[in-house]
Structure formats: C-alpha cells, structure tokens
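Novice: Predicted coordinates and the sequence they were generated for:
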Amino acid sequence: MDLVRQLLLKLEGIEKGPHDVLLIAGNSEEIAVEGRTSDEIYFHLTKIEEAGFLEHVGSGSMTAVTFRSLSWKGQEFLDTIRDDSIWKKTKEKAGSASYDILAAVAKAVLKNRIKSLTGLDIG
C-alpha cells in the first residue's frame, strides 16, 4: 500500500488543465518511484484505477491508464492517509490488510487525532 499512497500523491501533484486527459504509463517521469520498476508502477496504477480512485474518462492502452483527476473516492482516501504520522500509525495497526480495512483504520486514526487536538469527538 506504500506504493499506492506514493502514486496517489504523485498523481494529485501533476500540473495540468482541468479538462486535460493524460496517458500515464508505468515509466512516466511524473510518477517515477525510486526502487520500483515500471511494471510494478503500472500494475499498481491499474489497481488504483480498478479501485475507482481515478476519474474514469475512457480506455487507456495496454501499457497506460487515462488520467484526468482523482475521483471523489480517491481524493477522500488520499486525504485520510496523506499525513505521514497518520499513515505510519495506520500501517502499524492494519498491517497488510485490504483497502477497506486500511481505509477504516486510517479514518479511525484520523478521528482520534482530531479528538486529541480539538477535544471534538466526530464519531
């Protein structure tokens, strides 16, 4: 899941117009991750797409995914795990659990942090 988080952060940071659609391949410079192969990156990009984290704009190619922006679901997940300390605590508690479990744990960690900082219990 570390690579998924890194890729979501990189995708969010790509500068482009609001209506631009990019083809992102595993070897695209914008999403290069040190120590990871283009095949690993492409595999995880397809999983990010399958999870519904990208706004679907049509078919890519056999070696790239289409990208306009993160979907609401993708942005929400990224916002939950963006903070390094929350991500670290989430991984400690959830280990290598599925996305659904990881997302639930991340939300719980974030809620606990908000409560400790503000005193508000947001459920």
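Specialist: Received it, and whenever you're ready, just let me know what you need.

Novice: When you work out contacts or count neighbours from here on, use the C-alpha atoms and nothing else.
Specialist: Fine.

Novice: Buried residues, stretch 39-54. List them.
Specialist: Across stretch 39-54, burial judged by 16 or more other CA atoms under 10 Å covers 41-46, 48-49, 53-54.

Novice: Switch the residues you listed over to CSV; also include distance to Thr118 and secondary structure.
Specialist: Below are these laid out as CSV (distance: CA to CA, whole Å; DSSP: H, G, I helix; E, B strand; the rest coil):
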residue, distance to Thr118, secondary structure
Ile41, 38, helix
Tyr42, 40, helix
Phe43, 40, helix
His44, 36, helix
Leu45, 36, helix
Thr46, 38, helix
Ile48, 33, helix
Glu49, 35, helix
Phe53, 30, coil
Leu54, 32, strand
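
Novice: and here's the other structure:
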Amino acid sequence: MRRDNDLIRSLLFEAEAMDDWLLCESGTIVINADQEDVRRGYHLLLLCDTGLFLEVDEGVFRLMNAGHDWLEAVRDETVWRKTKEAAGKVGGVGLDLMGSIATGFVKQKLAEFGVPLD
C-alpha cells in the first residue's frame, strides 16, 4: 500500500478537531474490514511510526506534540501544495522532510512579513 500524504494530513486535522484528546478507531487493522478502514488503520500506524501519533491502547491514538508541529507546518493550503510539488520534483520524500520543506515555505512567508529568522 502506498503512503497517502493527503490522508495523513487529513487524519492529523481530524485528531486536532476532536473535543476528546483520543482518536478511537474500531478495529484498526482487522480481517474483513473495508478498504477505507484498512487504509486509515495503516496510515494511523505510519503516524505512530514517525512519532506524530501514539497508540495508547489497541485502536486508540493520541496526537503527539510532534504531530501538532507537523500539522502547523502544513496547515496553510498554499504551503501544503508547494510542499507536495517540491517533494514530487525529486521523486518523493519522507514525512520528516515533508515537514522540513513546509517549514521552509513558512519561514519564507515570515521573511516576507519582515520577521528575521537567522
């Protein structure tokens, strides 16, 4: 299964928007689950692999501080689009580098507002 960075971003937004601090998925990876549930479950586990989510119990996840930071970097639609375009030009990159690319674009925007970062 290919990683879907848009789905990862969507899952982060979903977790952030919840009133509860836990995201519960019934049967994260189960036999006879429909394909969308399998995709979601797989991507939740990828988020755990990168430290953006933590699985606190089977099928129960929480958004980690690193996940909040990554989401802040990719929150703006223009930044996200540019990040995906830049990653695509080199054939794709990992989630850590996606966050770094997005942070670079955010820093560019801040510099345009006269905020020195160096």
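Specialist: Looks like it arrived, so ask away. Please read these numbers as outputs of a predicted model, since none were measured by experiment.

Novice: TM value for the aligned chains?
Specialist: Overlay of the two chains. TM-score (TM-score structural alignment, normalised by the length of structure 2): 0.78; 105 aligned residues with a CA RMSD of 2.0 Å.

Novice: between the buried residues of stretch 39-54 of structure 1, which is nearest Ala106 of structure 1?
Specialist: Phe53 (16.3 Å; CA to CA).

Novice: I'd like the distance between the nearest residue in space to the closest one that is not next to it in sequence and Ser116 of structure 1.
Specialist: Spatially, and ignoring its direct neighbours in sequence, Phe53 of structure 1 is nearest to Gly74 (3.7 Å; CA to CA, 6 or more residues apart in numbering). Distance, Gly74 of structure 1 to Ser116 of structure 1, using CA to CA, to the nearest Å: 26 Å.

Novice: Tell me which of the two has more neighbours.
Specialist: Neighbour count, other CA atoms under 10 Å: between Gly74 of structure 1 and Ser116, Gly74 has more, with 20 against 11.

Novice: quick one: what's aligned to the more buried one in structure 2?
Specialist: Under the alignment defined by TM-score structural alignment, Gly74 of structure 1 corresponds to Gly67 in structure 2.

Novice: Mean per-residue distance, the host helix or strand of that match versus structure 1.
Specialist: Using DSSP states H and E, Gly67 of structure 2 sits within helix 65-74. Taken over the aligned residues, the distance from helix 65-74 of structure 2 to structure 1 averages 0.5 Å (mean CA distance after the TM-score superposition for structure 1).

Novice: what element comes up after that helix heading to the C-terminus?
Specialist: helix 77-89.

Novice: Now do the buried residues in the very next helix or strand once past that next one.
Specialist: Counting by DSSP H and E, the next helix or strand C-terminal to helix 77-89 of structure 2 is helix 95-112. Buried residues in helix 95-112 of structure 2, counted by 16+ other CA under 10 Å: 95, 98-99, 101-103, 105-107.

Novice: Likewise for stretch 75-85 of structure 1?
Specialist: 75, 77-78, 80-82.

Novice: Distance to Gly123 of structure 1 for those - can I get that in JSON lines?
Specialist: Formatted as JSON lines, the buried residues of stretch 75-85 of structure 1 follow (distance: CA to CA, whole Å):
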{"residue": "Gln75", "distance to Gly123 of structure 1": "21"}
{"residue": "Phe77", "distance to Gly123 of structure 1": "18"}
{"residue": "Leu78", "distance to Gly123 of structure 1": "20"}
{"residue": "Thr80", "distance to Gly123 of structure 1": "15"}
{"residue": "Ile81", "distance to Gly123 of structure 1": "18"}
{"residue": "Arg82", "distance to Gly123 of structure 1": "20"}
